[in-house]
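**Student:** Got a sequence here, can you model it:
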Amino acid sequence: MAVELFLQILKAESIFGKYPLCITTSDIVIDSDDVDADDMTIECYDFVDPYELAVAVVDNVESLPIVNVGGEELISDFYNSVVKVNQKYKNKDTFVSVMPMSCCANRRNVVEYSRRPQHATIAFVAGITASKLVNYKRIITPSDIIEDIKRELGLDIDYMKAWRAKESALKMLRGRPADGYKKMPTYVYMLNSIYPNSHIRMHKSPDNQFMYLFVALQPFIRGFGYYRPIVVVDDNHMRGPYQGTFVSASILDGAGHILPLAYGVVDSENNLSWMWFFQQFKCAFSERNNMCVVSDRHESIIKAVSVIYPCIPLFACIWHLWKNVCTNYRKSKDKLTGEFFAMAKAYKLDDFDELMCKVGKIDNRVKAYLENVGFEKWSRVHAPINRGRMVTSNIAECINSCLVEAREMSILDFFEQVRILFGVWNRKNRDRSSFLSKKSLGGRFQQILQLNEAKSSRMMIRESTNYIYDVYEEGRKYIIRLDNRTYNCGRFQLDEIPCEHAIVVLKSKHVKEMKSYYSDYYKKETLVKTYEMSLCPMPDKQDWHVPPEVFEDVLLPPKYKRPLGRPKKGRKKISEKFSSTSNHCGKCGYEGHNRRTCNYFLKKM
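**Tutor:** Coordinates of the predicted model:
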């Protein structure tokens, strides 16, 4: 009723709006006939409750210095210079105007008054923190947020409020994780539009839930045909609320740089997911001669490769194999480190057998374990095809390490960050290949060639025929045959780069151009062709134009129940073949007993 009365008076006289309005919630009816709009006077009513204020409108009268409302005196004079204890002011503006007057009149420097303590809400802290979380690689912890709020605003917040503020800020920047799955059909459509002739497949369950996604872009498919087909595969777990596993396949180019081939996300590391991944990989890249796969010896990868590629050998990463040895034979790991890696990288069979005899003398159990695995799985000299220098899965681990922070993002943003990372690598490798001279090799292999040239200056040679030479190095003789390019040191056959023994022979024959003696994989022409097709950028999400049927495609996030407790940030790596659940003996390394009851070594009398 009071509001209706105010509106009626305001229609009659607009100047009425400058006066303060006091509205009561009491059920009192004021008849509009009692209001005289001409003299702008409203009669005051006496209320029973002293805290309820009446409306007072004074026409043609200046503001009173003291207003009596509800039995209490309120100061409204802006020029009042007398400030006393327990004074009450009409409003905040009056108080702000009076305090400087009082300070000047009484020569005071500081005026103290009570103030209600302030608290920072979660939304307020999230708004301040959001700008610092735009870069997903920047690590901001709740402790950092607590320090920033204390330093900038002088407010104290607890750890839980800082953590919730960070989660709220991330939600404002990235949206809900489930929204990323809804936009995946649109993202797949845009990838096919920007990169035609690519192989991009997405698989979902009968309930329209996301299961697998495979991405092999056309620039990577084109570059695969120019290099040795040694494919390294690996996986890594996602950290989002719906988990999942990131899988990738890559090779090395002629300069020793990583060339990604395919990547994707599957539900978990199991037989079905790896089987589906290798099926899509075979559709995109087919099968080449002398092709092989290097992995960490996971059982699902072994089974998938044996089914999809029955004629392709599967090699083990020597680093993961050595971790198994360290886990199960801890007593001998310090003594066998150098021998193991020397065996894996040996060029000659005689050198390998000599090192294996040393391993058997140190710990025969390790020798039996390596024989059980199979020498052809991890030794370069026993491999049925030429593995080159690819004896580990480090290039796949390098990809995983570059995407550690991105794995916490939604699936759509994660795939976009992977594409951006590979695009940056593609551009850098293309620039490096364009600056190479025609006589030099690519990056890493040019350094190997220069090192071999430096070693060749200390060797002696003796010519047997026009194509057969004897090379002497530190009392040892090597036979070099230039006609069929076979050297008994074994390095040229595996590396396909002239070794130091071949270089000293070629220099004696005054051969300055050695381009015909190393593989085409390392030449500039091959590098230029590999990165001839660039990885074009994706348009902004607001500029994505897709047909209506793509919008209507329903994709739901996978079912996932978040485990109890704090999410684990680190990855606990365990051996792929054996599990270490019981105690080991400190003397022999066997399980089931300790040092006191060990009878493996004979006691000294």
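
**Student:** can we go C-alpha only for contacts and neighbour counts from here?
**Tutor:** Noted.

**Student:** OK, contacts around the closest residue to Ser410 other than its chain neighbours?
**Tutor:** Leaving aside its chain neighbours, Ser410 sits nearest to Pro177 (5.0 Å; criterion: CA to CA, 6 or more residues apart in numbering). Pro177 makes contact with Gly240, Pro241, Met409, Ser410, Ile411, according to CA atoms under 8 Å, 6 or more residues apart in numbering.

**Student:** Second input sequence below; structure requested for side-by-side comparison:
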Amino acid sequence: MAKKDIICIVSSRYKAVFLKINSSTTILDLKFDVAERLDLPYESLILAYEDETVGSLKFSIENDGDLTSMVEHCHNLGLKEVHMQAFKEGDDSSNKQENEQVRQDIASSSLNSKNIDCGPSALWTTSFPDKNPNDNPSEDDVMTIDGMINRSERHGNNAGQSRASRRFIATQLQPTLKVRPDIRPIDVQKEFLSSYGIRVDYSKIWWGKERAQEKLYGDAHESYDQLRWYVEEVKKTNPGSYIHVEQNEGRFTRLFICYAACINGFLYGCRPLLFLDGTFLKDRFKGILLSAVAYDGNQGIFPLAYCICDQENNVNWKWFLQGLWSILYERPDPYNPPHKLVIISDADKGIREAVREFFPDSIHSRCVLHLVENFRTKLKDLGFKSKDTQILGNLLQSACYKYTRAEWNDYMDDIRLVDERAYNIVMNYAPENWANAFFPGVRYGHVTSNVAESFNKWIHEARLLRILQLVEHIRKQIMVRMNERRTMAESWNQFLCPKAELALKENMENGRPLEVRQSHTGLFEVQSHRSCQVDLDNKTCTCRGWDVTRVPCKHACASIMFMKRDVYQFCDWFMTVEAFKKS
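**Tutor:** So this is what the prediction gives:
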């Protein structure tokens, strides 16, 4: 327990909870915690401090000043424990003053122009309209704010009226946003209607939420202005990081961030494989976050770099990929990967053109899930039945994972048997861009951009914040993740990372009973359900399992064990624990 903390016992009838408070605790935080844990309505909650040192007097704790005075009073008396009581409005006749104050808050008019923010000016290169924003509400289940609004009061008299002020809405939303930063104005609007029986304009709730966020996270405009300071601080405290803010006549346009630990980790410990994707931001000015994510040796997410811009288009993707090229190749020790850099993404919205311009020697691969989705959409447009669309999509997705062209052709024949038009659509997709059997590079078995989408979910909370808080939130996430990876690696005593170790041992077990014949120094013929040729010198097998995953397949394992050599020495560097520790 911190030196200045005080144990606070809050009771309500037959229930009580322990809380820790200090001079920095706010009345909103305290009331929210009490309301949530004692199942009391936040809006009608009243707190009283019981001071036994002066004859068991009760002091009403109504604001931050009261709470701070109580804490200082306890410190002066050397008390480490205080007792408070929680009441619901109306349970105690002595609380009339509090009741009246709440009613005045409800009745305060939202038409008072002195309390109204006039709206943001555009900070992006594209302009934003003055109309109320649309947050595109989804059908996701959203936690209600019962703890914020008293469901039992004011339901009948105010129906159809809009009398709750923006200040009042902001006050109620502030503690809620701490635990539910993603709550939508549309949900708050519904709660006011069901709880208060009043209809509040969407715009008023939106601005109320903006005020609450401003109290919590600061002014949105100021957050952009502070980016210049943030860039200098990162360069000063984290040498080797690449961070750049681009402006147009003093207005923010784009931000690129890649920390030194991410650059070095990718160059020296990750596969030469990148996943690109974009996701929407949900702060006041919206925007897009473009990301480049990799896999570490244990198949974990490894964030490399990201960019914040106004929209996902060809210009912004080129700017982002130019930054990626700089951190990978404009270095004193240029990165020369053992295989060509492979970039996996959805090929839409300008990514393909940007990759061709800045990474001409790389190999671009389409995300199979996006390709299958596009395929099914085209089938529906042609009038295919839903059942046939599903079957054909599954066949296409399965074909992508097959290692050999013979297996791939089997699935293509099945698609052609269903409908020739579907087959023609597939062939127009250029299989060398997505099918394992034809892909010219090494994707280590990855054919989707799921890792990039996992990254988007990982930063979900950050996407709701002001831009300065957003970048700091992501920095802290990366820092914590790096430390967790370091701690995890210290406990590993094997040569390979656990997931690579598991795959290799499974292939070794499956390869033990296979019949092996040596045809040359490093060439072998291995008999399983079909005959396969293994080339240990070039680390290939005609089953193409070794070629695609870079883990020795069962045929290769059988050949290596036949020669009584160390199987682990035939695994790629990126799968080793040593490489993981460098990433």
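
**Student:** overall similarity of the pair, as a TM-score.
**Tutor:** The TM-score (TM-score structural alignment, normalised by the length of the second structure) is 0.64; 412 aligned residues with a CA RMSD of 3.1 Å.

**Student:** what's the aligned residue in the first structure for Val548 of the second structure in contact with, if anything?
**Tutor:** Alignment note: Val548 of the second structure maps to Leu494 in the first structure; criterion TM-score structural alignment. Applying CA under 8 Å, 6+ apart to Leu494 of the first structure gives the contacts Tyr347, Asn386, Arg387, Gly388, Arg389.

**Student:** From the chain's centroid, how far away is the helix or strand harbouring Leu494 of the first structure?
**Tutor:** Take DSSP states H and E as the rule and Leu494 of the first structure turns out to sit in helix 491-495. Between the centre of helix 491-495 of the first structure and the centre of its host chain there is 37 Å, according to CA atoms, centre = their mean, to the nearest Å.

**Student:** Check stretch 438-458 of the first structure too.
**Tutor:** Distance, centroid of stretch 438-458 of the first structure to centroid of chain: 36 Å (CA atoms, centre = their mean).

**Student:** counterpart of Val471 of the first structure in the second structure?
**Tutor:** Aligned counterpart of Val471 of the first structure in the second structure: Val526 (TM-score structural alignment).

**Student:** Might you report the residue contacts of that match?
**Tutor:** Val526 of the second structure makes contacts with Leu514, Glu515, Val516, Arg517, Cys532, Gln533, Val534, His555, Ala558, Ser559, as judged by CA under 8 Å, 6+ apart.

**Student:** again, only using 7 Å
**Tutor:** Shown in contact with Val526 of the second structure (CA atoms under 7 Å, 6 or more residues apart in numbering): Leu514, Glu515, Val516, Arg517, Cys532, Gln533, His555.

**Student:** From Trp325 of the second structure, how far off is the last one?
**Tutor:** Put plainly, it is His555 of the second structure. According to CA to CA, to the nearest Å, His555 of the second structure and Trp325 of the second structure sit 38 Å apart.

**Student:** Okay, buried residues for the helix holding Leu494 of the first structure please.
**Tutor:** Residues of helix 491-495 of the first structure classed as buried: Arg491, Phe492, Gln493, Asp495 (neighbour count, 16 or more other CA atoms under 10 Å).

**Student:** How about stretch 461-477 of the first structure?
**Tutor:** By 16+ other CA under 10 Å, the buried positions in stretch 461-477 of the first structure come out as Ile461, Ile468, Tyr469, Asp470, Val471, Tyr472, Glu473.

**Student:** which pair in those residues spans the largest distance?
**Tutor:** Ile468 and Glu473 (16.4 Å; CA to CA).

**Student:** Just the strands from the stretch 451-583 of the second structure, written as ranges.
**Tutor:** 515-518, 523-527, 531-535, 540-541 (DSSP state E, counting those that start in this stretch).

**Student:** nope, the stretch 51-200 of the second structure is what I was after
**Tutor:** 57-61, 81-88.

**Student:** so the shortest one matches what in the first structure?
**Tutor:** Spelled out, that is strand 57-61 of the second structure. Residue span in the first structure matched to strand 57-61 of the second structure, by TM-score structural alignment: none.

**Student:** List the neighbours of that strand that are in contact with it.
**Tutor:** Taking CA under 7 Å, 6+ apart as the rule, strand 57-61 of the second structure contacts Leu47, Ala48, Tyr49, Glu50, Asp51, Leu67.

**Student:** rerun at 8 Å
**Tutor:** The contact list for strand 57-61 of the second structure (CA under 8 Å, 6+ apart) reads Ile46, Leu47, Ala48, Tyr49, Glu50, Asp51, Asp66, Leu67.

**Student:** Could you point out which of the residues you listed is nearest to Ile391 of the second structure?
**Tutor:** When the contacts of strand 57-61 of the second structure are compared against Ile391 of the second structure (criterion: CA to CA), the nearest one is Ile46, at 61.2 Å.

**Student:** thought Arg517 of the second structure was touching Ser531?
**Tutor:** No - with contact defined as CA atoms under 8 Å, Arg517 of the second structure does not reach Ser531; the gap is 10.6 Å.

**Student:** Mind naming the longest helix for the second structure?
**Tutor:** With secondary structure taken from DSSP state H, the second structure has its longest helix at helix 467-490.

**Student:** elements contacting that one?
**Tutor:** For helix 467-490 of the second structure, the packing partners by 3 or more CA pairs under 8 Å, 6 or more residues apart in numbering; DSSP states H and E come out as helix 220-225, helix 577-582.

**Student:** ranking those helices by burial, who's on top?
**Tutor:** Most buried of these by mean neighbour count (mean count of other CA atoms under 10 Å) is helix 577-582; its value is a mean of 20.

**Student:** Just give me how far it sits from the chain centre.
**Tutor:** 25 Å.

**Student:** in the first structure, what residues pair with it?
**Tutor:** Matched against the first structure by TM-score structural alignment, helix 577-582 of the second structure falls on residues 524-529.

**Student:** quick one: stretch 301-313 of the second structure aligns where in the first structure?
**Tutor:** The aligned range for stretch 301-313 of the second structure is 258-270, by TM-score structural alignment.

**Student:** Now the matching stretch: buried residues?
**Tutor:** Ile258, Leu259, Pro260, Leu261, Ala262, Tyr263, Gly264, Val265, Val266, Asp267, Ser268, Glu269.

**Student:** Same question for stretch 236-253 of the first structure.
**Tutor:** 236-240, 242-253.

**Student:** end-to-end on that stretch?
**Tutor:** For stretch 236-253 of the first structure, the end-to-end distance is 23 Å (CA to CA).
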